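In: predicted model and sequence follow; I will ask about them next.
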Amino acid sequence: MEIAVSRTGGVAGMTRTWSVRVDDGQDGAADWSALVDACPWDEPAVPTPGADRFVYVVRAGDREARLGEAAVDGAWRRLVDRVRDASRESLGG
């Protein structure tokens, strides 16, 4: 499963994307699956008012969610942070 997080916006309006590939049987695959399953994919997106805010698009397999930065908390925050950290580790820092 490919898990990707794109963050767009902020003062510069730039897009950053982090991703990780998790295959069944891979070490830690069950942990990744639990993180993905813990996210409330079916809840409606709540817009985040204000200028220069970030918007996140999170994809995991065939699931996708678009979130304002205020909505990236709890399970979403754990997934976003883990994907970002794993992506940086795979790039050597």
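Out: Received it, and whenever you're ready, just let me know what you need. From a predicted model like this one, the values you see are computed outputs, not experimental measurements.
In: C-alpha only now, for contacts and for neighbours.
Out: Noted.
In: which positions in the top helix by length along the chain come out as buried?
Out: In the chain, taking DSSP state H as the definition, the longest helix is helix 75-90. Buried positions in helix 75-90, judged by neighbour count with 16 or more other CA atoms under 10 Å: 75-76, 78-80, 82-87.
In: for those, which one is nearest Val58?
Out: Val80 (7.8 Å; CA to CA).
In: gap between that closest one and Glu89?
Out: 14 Å (CA to CA, to the nearest Å).
In: same deal with Val83?
Out: Distance from Val83 to Glu89, by CA to CA: 10 Å.
In: burial of Arg66, as a residue count?
Out: Residues near Arg66, counting by other CA atoms under 10 Å, number 20.
In: this is the other structure I want to compare:
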Amino acid sequence: MHVDKAKKRIAKLVKAGFKGYPQIALEYFGESADCATLVVVQFTLEEGAKAQEEQFTSKDDARESEVIQSALVKIIERANAKTVLEVSGVSSL
């Protein structure tokens, strides 16, 4: 899947807001706001459940990585997530 297509799909799901569980939360981390080298994906099955976490790292900006963005779309689809949340911007490492 092309990186722009994957990013648009994720953005559309994020824009939809809270629709219930299961829920996926995405947060990008990096040394600066210009380059996110780490993506943390949290999966929560139901309210009050402990979140499962997976991380992806990249030497370049993970937000522009076709492999990582496509993997995020696949994770969302396979988890059958009703809600997708994304922390805006890049958090500091």
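Out: Yes, it's here. Treat the numbers as computed from the prediction; the structure is a model and nothing was measured.
In: could I get the TM-score for this pair?
Out: In this superposition the chains share a TM-score of 0.29, using TM-score structural alignment, normalised by the length of structure 1; 45 aligned residues with a CA RMSD of 4.6 Å.
In: quick one: whichever helix or strand Trp32 of structure 1 is part of to helix 75-90, angle?
Out: Using DSSP states H and E, Trp32 of structure 1 falls within helix 29-38. Helix 29-38 of structure 1 runs at 140 degrees relative to helix 75-90, counting by axes from the mean of the first three to the mean of the last three CA atoms, to 10 degrees.
In: flag every buried residue along helix 29-38 of structure 1.
Out: So, applying 16+ other CA under 10 Å, buried residues of helix 29-38 of structure 1: 32, 35-36.
In: after it, next one along is what?
Out: strand 54-60.
In: check contacts around the closest residue to Arg84 of structure 1 other than its chain neighbours.
Out: Nearest residue to Arg84 of structure 1 in three dimensions, chain neighbours excluded: Trp18, at 5.4 Å (CA to CA, 6 or more residues apart in numbering). Shown in contact with Trp18 of structure 1 (CA atoms under 8 Å, 6 or more residues apart in numbering): 4-6, 83-84, 87-88.
In: can I get these in CSV including distance to Val58 of structure 1?
Out: Converted to CSV, the contacts of Trp18 of structure 1 look like this (distance: CA to CA, whole Å):
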residue, distance to Val58 of structure 1
Ala4, 6
Val5, 5
Ser6, 7
Val83, 10
Arg84, 11
Ser87, 14
Arg88, 17
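In: state the pair within these that is farthest apart.
Out: Ser6 and Arg88 (13.9 Å).
In: for the longest strand along structure 2, list every residue counted as buried.
Out: The longest strand of structure 2 (DSSP state E) is strand 83-92. Within strand 83-92 of structure 2, the residues that count as buried by 16+ other CA under 10 Å are 83-86, 90.
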